[in-house]
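Visitor: Here's a sequence, model it:
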Amino acid sequence: MKVKFLGNKPETKKEKKKKSFLREWGDAILFAVIAASLIRWATFEAYTIPTPSMEKSLLVGDFLFVSKLHYGPRTPMTPLQIPLTHQVIWGTDIPAYSDAIQLKSYRLPGFSEVKRFDVVVFNHPVEDQYPADLRTNFIKRCIGLPGDSLQVKDMQVYIDGKPIDNPGKMQYKYAIVPKIQLKDKFFQDRHINLKDIYPFKGGYAVDATPELAAEIKQLPIIKDVMLLKELPGEADPRVFPQVPSKYVWNKDNYGPIYIPEEGATVAITPASLPFYEKVILDYEHNEGYTVKDGKLYKDGQEVHQYTFKQDYYFMMGDNRHNSEDSRFWGYVPKDHIVGKAVLIWMSVNPEGSGFGKIRWDRLFNIIE
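Guide: Below is the predicted model:
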């Protein structure tokens, strides 16, 4: 018996069109990029140590995980950026961002504030050619906190007039004067970087811990080992605030210097202005401020005091005589803080070869 359907023909389920191979891969890559970008922004990011400024605590060739969770991730200041890049497109000099849009940055809640002796990654504050969140990443140890008065006397750091503990693996510059010519193996066996050695008065200038320097001095082939420190009263025009005529400071004898704290008000005088000029003009996003003839003006009216809008920090490298740090360019603003270095997950010796390139004893070490 035939059955006739009255009215509309019943709907049939349409077969779903299968994605092409390229479309599937494209969707997978897009998802991976978005996921990696979110993880990198909000939780952990991988960094490498390119310079010896933190030796021997951190070595050239260490690969680190840096936690954004500790201090809280920052919302992007430069949203027009190619994902998973920093300043340029990989392997080129082509900018990986556009600064056509610049946003105010906010910091999401973290579970810790920056503490003294934390090893911190931050954007280099004085690198004006890039937006703040794309400036070169530096890694140093936080020595001075907001509101501190910091001074360095004979290489020892003082906070509010009291000496603080020194990092356990801190290095200085020493002159090694040998009785014979020393070969590369002498330095490699003692984990002294060959790239940082240079001739000095019939010997070699090297970075070393006080313990290693004392050990080398006892060797029969060594004539003398001398600590190369700068003396009080020797002005270094490179150190912040770069006014050697007023502040006769150097990297071993520095300060005292006040570290700005949010809400604190300071007097602005010709003597104090060099310390706060860049803070007021650049870091605090102010408008209408100018400096002329050693005086601060806002909208043409002279200003005699200033209240800070955010906290600042004083960072120093553990390799005290081979570190470009706050002694040379001043304070690190809170909105330049990237995160806390927490773990060494890989370490490669650039002077090693084969399996000897990997420093196995440093893998998965907690950073202190």
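
Visitor: From now on I want contacts and neighbour counts done on CA atoms only, so please keep to that.
Guide: Noted.

Visitor: So A32 belongs to a helix, correct?
Guide: Yes. Per DSSP: H, G, I helix; E, B strand; the rest coil, A32 lies within a helix segment.

Visitor: give me the number of residues near it?
Guide: 12 (other Cα atoms under 10 Å).

Visitor: State the distance from it to L69.
Guide: Look at A32 and L69: by Cα to Cα, to the nearest Å, they are 21 Å apart.

Visitor: Now do the same contact list for the residue nearest to the spatial centre of the chain.
Guide: Per Cα atoms, centre = their mean, the C-alpha nearest to the average position across the chain is that of F138, at 2.0 Å. Listed by Cα atoms under 8 Å, 6 or more residues apart in numbering, the contact partners of F138 are 121-124.

Visitor: I have a second one here; can you model it like the first so I can compare?
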Amino acid sequence: MEEGKKQGSMRTWLERLTNIAFGVCVLVVVYCVLQVFVVTSFKIPSDSMSPTLLPGDYVLVDKCSAGARLFDVLDAVEGKEVDIHRLPGWRKFRRGDVLVFNFPYRSGRWDSIAFDVMRYYVKRCVAVPGDTLAIRKGYYRVAGHEGNIGFLPAQKCISMLPDSGAAGIQMETFPWDKRRGWTVKEFGPFPVPARGQTVGMDSTSWRLYGQLVGWEQGKKLRMDEQGRILLGDSLIREYRFQENYYFVAGDKAENSQDSRYWGLLPEPFIVGRAVRIWKSVEPDEDTRWDRIWKKIE
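Guide: Below you'll find the model as predicted:
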């Protein structure tokens, strides 16, 4: 009788342990699904989005509203080219959204776009596919769009810079062509391509879109001595884009490595939209209680 009680007690404990293990597995699966498809968290390391985001802020990133991404993570970690697919969502990325994305260039390589799964940036969307962006006297302008874009106090600071520049401010910008003379104060116009949009291929489009086309096609776009545009060994006179692109900029415009300097952001590189600060700590680990659950605008 006593032996039977011991066996019954053991079975009860085994059932409890099995139930606990099963519950833990379910929680892990749910956590992974949420991380991949719904929402994830990122820590802000720099002040390039100040004062909207501060170093030490932890932000929740909405991955599902514009569609979560699917790709081979192991291949991406090994630095291989990966196909990135985006699930259907119910809204598009918009001007003013604060976006978290994989930086489109690998460290030390500025000659071609590449997906770096370990390198994340956060910037504000200034122009969306189909827009034509310009910077006039330091302020962002989109053709046909009334109203201000981005963080105005920082743009005002840029507008007050002398044309010759100031210490610590990089005045020259993408596409790094002195003949165009684009600077952080006077930039563009820069048409931002949309999927399906066709552009003529000449010296200007080669300068602006050469790396985008090369990334989409896996071939180098170049211009020969006669000014003809070649994709690999083939002469092309126009090109139809396969992806959407965005112009992004930091709110702290005088201290931000963004689209003004490296060009346009491919949509597949976007993780999602930063929506809330769920935690914020000072460098000394003190909590900034006034920033907890603050909406990102």
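
Visitor: ok so, going back, what's the match for the residue nearest to the centre of the first structure in the second structure?
Guide: By TM-score structural alignment, F138 of the first structure lines up with Y121 in the second structure.

Visitor: how big's the offset between the helix or strand harbouring that match and the first structure?
Guide: Take DSSP states H and E as the rule and Y121 of the second structure turns out to sit in strand 120-127. Strand 120-127 of the second structure differs from its equivalent in the first structure by a mean of 0.7 Å after superposition (mean Cα distance after the TM-score superposition for the first structure).

Visitor: Now the element after that strand, going C-ward?
Guide: Downstream of strand 120-127 of the second structure, the first helix or strand assigned by DSSP H and E is strand 132-136.

Visitor: Which elements pack onto that following strand?
Guide: Counting contacts by 3 or more Cα pairs under 8 Å, 6 or more residues apart in numbering; DSSP states H and E, strand 132-136 of the second structure packs against strand 139-142, strand 186-191.

Visitor: matching residues in the first structure for that strand?
Guide: Mapped onto the first structure using TM-score structural alignment, strand 132-136 of the second structure covers residues 149-153.

Visitor: what about the strands in the stretch 51-200 of the second structure?
Guide: Secondary structure of the stretch 51-200 of the second structure (DSSP state E, counting those that start in this stretch): strands located at 57-62, 69-70, 85-86, 98-102, 120-127, 132-136, 139-142, 186-191, 198-200.

Visitor: of all the ones you listed, which lies closest to D258 of the second structure?
Guide: strand 120-127 (7.5 Å; Cα to Cα).

Visitor: Quick one: distance of that closest one to the chain centre.
Guide: Centre-to-centre, strand 120-127 of the second structure and its host chain are 5 Å apart (Cα atoms, centre = their mean, to the nearest Å).

Visitor: so it versus strand 132-136, what angle?
Guide: Counting by axes from the mean of the first three to the mean of the last three Cα atoms, to 10 degrees, strand 120-127 of the second structure points 90 degrees away from the direction of strand 132-136.

Visitor: coming back round to it: quick one: the match of strand 132-136 of the second structure to the second structure mean distance?
Guide: Looks like 0.8 Å for stretch 149-153 of the first structure (mean Cα distance after the TM-score superposition for the first structure).

Visitor: Now tell me what touches that stretch from outside.
Guide: Against stretch 149-153 of the first structure from outside (Cα under 8 Å, 6+ apart): 144, 157-161, 251-259.

Visitor: Turn the strands of the stretch 51-200 of the second structure into a markdown table, columns for distance to A274 of the second structure.
Guide: Shown next, in a markdown table, are the strands of the stretch 51-200 of the second structure (distance: least, Cα to Cα, whole Å):
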| stretch | distance to A274 of the second structure |
| --- | --- |
| strand 57-62 | 4 |
| strand 69-70 | 15 |
| strand 85-86 | 17 |
| strand 98-102 | 6 |
| strand 120-127 | 8 |
| strand 132-136 | 23 |
| strand 139-142 | 21 |
| strand 186-191 | 25 |
| strand 198-200 | 31 |
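
Visitor: Tell me which of these sits nearest to Y246 of the second structure.
Guide: Judging the strands of the stretch 51-200 of the second structure by Cα to Cα, what sits closest to Y246 of the second structure is strand 120-127, at 5.8 Å.

Visitor: OK, contacts around I143 of the first structure?
Guide: Taking Cα under 8 Å, 6+ apart, one finds 116-117, 313-316 in contact with I143 of the first structure.

Visitor: what stretch of the first structure does the lengthiest strand in the second structure fall on?
Guide: Ranked by residue count, the top strand of the second structure under DSSP state E comes out as strand 270-280. Per TM-score structural alignment, the counterpart of strand 270-280 of the second structure in the first structure is residues 337-347.

Visitor: shouldn't Y261 of the second structure be in contact with W182?
Guide: No. Counting by Cα atoms under 8 Å, Y261 of the second structure does not reach W182; the two are 10.2 Å apart.

Visitor: Could you check which of the two is surrounded by more residues?
Guide: W182 (21 against 18).

Visitor: Quick one: map the more buried one onto the first structure.
Guide: Matched by TM-score structural alignment, W182 of the second structure corresponds to W249 in the first structure.

Visitor: Count the neighbours of G272 of the second structure for me.
Guide: 27.

Visitor: Okay, it and V248 of the second structure: tell me how far apart.
Guide: On the measure of Cα to Cα, G272 of the second structure and V248 of the second structure end up 13 Å apart.

Visitor: From the contacts of stretch 149-153 of the first structure, pick the one nearest F364 of the first structure.
Guide: G144 (28.1 Å).

Visitor: for the closest one, what are its contacts?
Guide: Applying Cα under 8 Å, 6+ apart, the residues near G144 of the first structure are 116, 150, 159, 259, 313-315.
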